[in-house]
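**Q** got a structure for you, letters missing:
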């Protein structure tokens, strides 16, 4: 309790500039924790929905039935959006270029790459703010400390004899700004690195799923092409 009152006393007795710096750091810390919690929930939900969709996808269900199920859902997961984009483009390209499997698959892969990019950008949203808070907060706190020490030494000009008891309160007030800067920066840096790694892994999982799905569609495209050639030869 005494330490809490002591720190509160130091903050209240700091100069206006140092108090302003502390207020900025508190706001940055609150913002970073809001982003951390929000991004954490989104990434966890996205990973869970990815696992559930892959289980459904590889269960042997008909792709058209799965597509209709995804359409009926109010909100689709990232993997579902990639799947729907690929299958929708496959249907369009099959009508436009039924005898050219390579052209069909080029369109399908392009559509899925666009969907993957959009989903990755959604997961990366607000992460640059965490990086900014993590990299700048220590310097903002250091600025408050330097300013506070300058203000403390200016106050010593009117004192005839400077002692530790005279200098210590001013320096302690200034050092609180550095501590607050570190408290704002450390969680931001830790969770930024954690979420970047998770986002990269999820993007890799989406790319892998898209490649596997492309292989399935490529075999279907060849079947369509061969059936058309067989029908043309029969005529």
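**A** Cool, got the structure. Bear in mind the structure is a predicted one, so any value in this text is a computation, not a measurement. Numbering: from 1, shown residues only.
**Q** going forward, measure contacts and count neighbours with C-alpha atoms only.
**A** Noted.
**Q** Let me know how buried residue 93 is, in neighbour terms.
**A** Counted with other CA atoms under 10 Å, the neighbours of residue 93 add up to 21.
**Q** what about it, helix or strand, and which?
**A** Assigned by DSSP states H and E, residue 93 belongs to helix 78-96.
**Q** Repeat that for residue 134.
**A** Using DSSP H and E, residue 134 falls within helix 127-155.
**Q** helices or strands next to that helix in the packing?
**A** helix 16-57, helix 164-234 (3 or more CA pairs under 8 Å, 6 or more residues apart in numbering; DSSP states H and E).
**Q** And those helices: which comes nearest residue 10?
**A** Nearest of the helices and strands packed on helix 127-155 to residue 10, taken as CA to CA: helix 164-234 at 5.0 Å.
**Q** Residue 81 and residue 87, how far apart?
**A** For residue 81, the distance to residue 87 equals 10 Å [CA to CA, to the nearest Å].
**Q** who touches residue 80 in this structure?
**A** Residue 80 makes contacts with 53, 70, as judged by CA atoms under 8 Å, 6 or more residues apart in numbering.
**Q** What residues does the residue nearest to the spatial centre of the chain make contact with?
**A** Nearest to the centroid of the C-alpha atoms of the chain, with distances taken as CA atoms, centre = their mean, sits residue 124, at 3.2 Å. Going by CA under 8 Å, 6+ apart, residue 124 touches 196, 199.
**Q** And residue 213, by the same measure?
**A** Residue 213 neighbours (CA under 8 Å, 6+ apart): residue 83.
**Q** Apply 10 Å and report the result again.
**A** For residue 213, the contact set (CA atoms under 10 Å, 6 or more residues apart in numbering) comprises 57, 82-83, 86-87, 108-109, 112, 207.
**Q** I figured residue 127 hits residue 188, correct?
**A** Yes - applying CA atoms under 10 Å, one finds residue 127 in contact with residue 188, separated by 9.4 Å.
**Q** any common contacting residues for those two?
**A** 32, 35-36.
**Q** now the residues you listed as JSON lines including neighbour count?
**A** Converted to JSON lines, the shared contacts of residue 127 and residue 188 look like this (neighbours: other CA atoms under 10 Å):
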{"residue": "32", "neighbour count": "27"}
{"residue": "35", "neighbour count": "20"}
{"residue": "36", "neighbour count": "21"}
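**Q** Structure two is appended below for comparative analysis:
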């Protein structure tokens, strides 16, 4: 009986020990294995981008060329070349008028400057002269408006000697002086009428070219049956170019004309002073002649 009891109760510790060991073994068996070493991937160089095909590479260049061509189409020279023949004639005429304006400006500036300087110098030379002969000697062989006044006074005094009174001689000399002044005014104003004509008519001539060009543009729009701005703009721009050239020709012409009107007035005032100086010298000669005649008569 004791043996059977031992067999029964002696196996209990063994069973308890096995029940404690089995969970530990189960945990060890269930523990995950250490992760395998992960190899670092070797960095590969980036793949080169595929070279663009020839059409793709040439596309920006073609677009740039197209843009430059469109800009050239709206340049003044290209608009002139594409304009109607009548509009071209108007533009050429206005450009020629502008050239004439600047030519007259340069020529008249030189002419007026030289004439004013010569006349002022001549007036200074005869300022202390007491007779017509002395004034002519002071001027020498120079030819100018003052020399013309002196020559006219001496000629009138010589032609009227002994046949008229002093007042008659002075009156006829003044008439000769007025003719010389009018001739000098016509000479110095030569070209100013052309400036006035260019300044007054150039805007209207340019406007005529613009109207004609816009008419042709509307006809082209009706034929193309489209109102696209790319179709309408070039023709209208060509037409407006005529008005722009007309203003370019007219505005300087008006300004230059007004400038020369003031300068010419100043010069004609100097001519009037020269006329007065010649008249005073003539009056002195007449008084001196009559004074000598009276003194001889008294003797």
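**A** Alright, I've got the coordinates. The shown structure was predicted, so the numbers you read here are calculated from the model rather than taken from an experiment.
**Q** Please state their TM-score.
**A** Aligned and superposed, the two chains score 0.88 in TM-score terms (TM-score structural alignment, normalised by the length of structure 1); 230 aligned residues with a CA RMSD of 2.4 Å.
**Q** The residue nearest to the centre of structure 1 corresponds to which position in structure 2?
**A** The pairwise alignment with structure 2 assigns residue 124 of structure 1 to residue 189, based on TM-score structural alignment.
**Q** can you check residue 203 of structure 1 too?
**A** Aligning on TM-score structural alignment places residue 203 of structure 1 opposite residue 268 in structure 2.
**Q** hmm, back to that, any idea how far residue 186 of structure 1 is from the residue nearest to the centre of structure 1?
**A** Residue 124 of structure 1 is 19 Å from residue 186 of structure 1, by CA to CA.
**Q** Show me which positions of stretch 124-144 of structure 2 end up buried.
**A** Residues of stretch 124-144 of structure 2 classed as buried: 126, 129, 131-132, 135-136, 138-139 (neighbour count, 16 or more other CA atoms under 10 Å).
**Q** Same question for stretch 6-22 of structure 1.
**A** For stretch 6-22 of structure 1, by 16+ other CA under 10 Å, it's 10-11, 14-15, 18-19, 21-22.
**Q** In structure 2, which residue range corresponds to it?
**A** So stretch 6-22 of structure 1 sits over residues 75-91 in structure 2, by TM-score structural alignment.
**Q** Ok, stretch 169-181 of structure 1 next?
**A** With TM-score structural alignment as the criterion, stretch 169-181 of structure 1 aligns to 234-246.
**Q** average offset between the matching stretch and structure 1?
**A** With mean CA distance after the TM-score superposition for structure 1, stretch 234-246 of structure 2 departs from structure 1 by a mean of 0.6 Å once superposed.
**Q** Spit out the residues that contact residue 81 and residue 87 of structure 1 alike.
**A** Taking CA under 10 Å, 6+ apart as the criterion, residue 81 of structure 1 and residue 87 both touch 67, 112.
**Q** So what angle separates the directions of the helix or strand hosting residue 58 of structure 2 and helix 229-298?
**A** Using DSSP H and E, residue 58 of structure 2 sits within helix 54-73. Here the directions of helix 54-73 of structure 2 and helix 229-298 differ by 30 degrees (axes from the mean of the first three to the mean of the last three CA atoms, to 10 degrees).
**Q** quick revisit: and the next helix or strand after the helix holding residue 93 of structure 1, what's buried?
**A** Following helix 78-96 of structure 1 in sequence order, the next helix or strand is helix 101-124 (DSSP H and E). By neighbour count on 16+ other CA under 10 Å, the buried set for helix 101-124 of structure 1 is 101, 104-105, 107-109, 111-113, 115-116, 119-120, 123-124.
**Q** what does stretch 145-156 of structure 2 give?
**A** Using 16+ other CA under 10 Å as the test for burial, stretch 145-156 of structure 2 gives 145-154, 156.
**Q** Average offset of stretch 85-96 of structure 2 relative to structure 1?
**A** So stretch 85-96 of structure 2 averages 0.8 Å relative to structure 1 (mean CA distance after the TM-score superposition for structure 1).
**Q** now what about that stretch, what contacts it?
**A** Residues outside stretch 85-96 of structure 2 that contact it (CA under 10 Å, 6+ apart) are 79-84, 97-101, 198, 201-203, 205-213, 238-239, 241-250.
**Q** Can you tell me which of these are buried?
**A** The buried subset of the contacts of stretch 85-96 of structure 2 (16+ other CA under 10 Å) comprises 79-80, 82-84, 97-98, 100-101, 198, 201-203, 205-213, 238-239, 241-250.
**Q** Surely the match of residue 203 of structure 1 and residue 181 touch.
**A** Yes - between residue 268 of structure 2 and residue 181 there is a contact under CA under 10 Å: 8.0 Å.
**Q** Need the residues touching each of these two.
**A** residue 274.
**Q** quick one on the thing from earlier: the helices and strands packed on helix 127-155 of structure 1: which one's closest to residue 6 of structure 1?
**A** helix 164-234 (10.1 Å).
**Q** now the closest one against helix 78-96, angle please.
**A** Using the same axes, to 10 degrees: helix 164-234 of structure 1 against helix 78-96 is 30 degrees.
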